[in-house]
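Trainee: Provided below are the primary sequence and the corresponding predicted coordinates.
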Amino acid sequence: MDKTDYRILRILKENGRESASDIGKEIHLSVSAVLDRIKKLEDSGVIKSYTILVDSSKLGNDVIALMEVSLEHPRFYDEFTETVRGIDAVVDCYYLTGDFDFNLKVTCASSDELEQIHRKIKSIPGVSATRTHFALKEVKNVYAAIPGE
């Protein structure tokens, strides 16, 4: 990857629907050169998919919580991750080092709904402890960091 590829990624990060023509004008490349570069970025897996960012609160999900989860033993990893993938309110899940094994980002409509999600997660076999933090305010939410930004 070169500087031009990074410039294309930055533009697409801001607007995944930006036309190859507009990208080409901004970075001084032909439309076909831009399309070729984007295709290579997709084929190599650098660009994994195109998606949208939504404002969760406008969808009625006013509660954001970060939940740390510990497992009794690593043998519970597969069942835990499979179950968490099936919980729509869990929007991010990271396997960690340190005192807890996982960190989950949960978005939901209310503290009552969060309680139900919490109970569901605590009932997954192997879960030994949780610690939940309510997010007061979103300060930054970026899907991906591109080097040089």
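Mentor: Thanks, I have the structure now.
Trainee: CA only for contacts and neighbour counts going forward, please
Mentor: OK.
Trainee: so which residues of this structure form strands?
Mentor: 63-71, 90-95, 102-108, 127-134 (DSSP state E).
Trainee: burial count for P147?
Mentor: 7 (other CA atoms under 10 Å).
Trainee: and it, what does it touch?
Mentor: Y6 (CA atoms under 8 Å, 6 or more residues apart in numbering).
Trainee: doesn't C108 make contact with L114?
Mentor: Yes. Using CA atoms under 8 Å, L114 is in contact with C108, at 6.4 Å.
Trainee: anything in contact with each of those two?
Mentor: V63.
Trainee: returning to that earlier point: dump the strands of the chain into JSON lines; add mean neighbour count and distance to I8 as well.
Mentor: Output for these, formatted as JSON lines (neighbours: other CA atoms under 10 Å; distance: least, CA to CA, whole Å):
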{"stretch": "strand 63-71", "mean neighbour count": "20", "distance to I8": "32"}
{"stretch": "strand 90-95", "mean neighbour count": "14", "distance to I8": "26"}
{"stretch": "strand 102-108", "mean neighbour count": "21", "distance to I8": "29"}
{"stretch": "strand 127-134", "mean neighbour count": "14", "distance to I8": "36"}
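Trainee: alright, now check it against this:
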Amino acid sequence: MRMDATDKRIIELLIDNGRLSYVDIGKELNLSRVAVRERIHNLQEDGIIERFTVVVNSEKVGKGVSAFFEVDCEPSSLVSVAEALADISSVASCYQMTGPSTLHMHVLVDDFTDLEKFINEELYALDGITRVESHILLRRFKSRTGLKL
């Protein structure tokens, strides 16, 4: 599907406020509710909009430590390590990166005791990991939850 300026504007509005109604979007763009519904449906069908979700402030629900990890793996173990990490509830995201079979991971835990437990009991317990580098988030200056068009 090829997006036009109206589709892009709909996406921008939804990124800013995913709870906007079809009517509210229509008023903003001078479209009918039905036209907006159809466009959003098409954007979903074409895979441009993958899903609607809520963003939770991790600190306000007790996840006081946010850490980022670079995890190097044996090439033959990369997929199995990534799948095992993805199954751990404290792992917020896990991506394969360029480099020597590297995974980039974001972890959210309650406190430093839980972080130590995650590292020692879950991360280091996985076979195939060759190097781990960690970074603790001190302060967030920008966090974006959607692609700006």
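Mentor: The structure has been received and is ready for your questions. All values derive from a computational prediction rather than experimental measurement.
Trainee: how about stretch 5-19 of structure 2, aligned to which bit of structure 1?
Mentor: Mapped onto structure 1 using TM-score structural alignment, stretch 5-19 of structure 2 spans residues 3-17.
Trainee: ok, now which ones touch the equivalent of K48 of structure 1 over in structure 2?
Mentor: K48 of structure 1 maps onto E50 of structure 2 when the alignment is built from TM-score structural alignment. E50 of structure 2 makes contacts with Q44, as judged by CA under 8 Å, 6+ apart.
Trainee: now swap in A35 of structure 2 and tell me
Mentor: Contacts of A35 of structure 2 (CA under 8 Å, 6+ apart): G26.
Trainee: now which residue in structure 1 aligns to it?
Mentor: A35 of structure 2 maps onto A33 in structure 1, by TM-score structural alignment.
Trainee: how far away is I146 of structure 1 from L35 of structure 1?
Mentor: 20 Å (CA to CA, to the nearest Å).
Trainee: hang on, isn't K105 of structure 1 packed against V84?
Mentor: No. K105 of structure 1 is beyond contact range of V84, at 10.9 Å (criterion: CA under 8 Å).
Trainee: hey, where'd the helices end up in structure 2?
Mentor: Taking DSSP state H as the test, the helices found in structure 2 are 5-16, 22-29, 33-45, 78-86, 112-117.
Trainee: residues contacting the residue nearest in space to the middle of structure 2?
Mentor: Residue closest to the mean C-alpha point of structure 2, counted by CA atoms, centre = their mean, is S93 at 5.9 Å. For S93 of structure 2, the contact set (CA under 8 Å, 6+ apart) comprises A86, M105, H106, V107.
Trainee: any idea how far it lies from V132 of structure 2?
Mentor: For S93 of structure 2 relative to V132 of structure 2 (CA to CA), the value is 16 Å.
Trainee: circling back to that earlier point, hmm, which of the contacts of S93 of structure 2 are common to structure 1?
Mentor: Mapping the contacts of S93 of structure 2 onto structure 1 (both residues aligned by TM-score structural alignment, their matches' CA atoms under 8 Å) leaves M105, H106, V107 still in contact.
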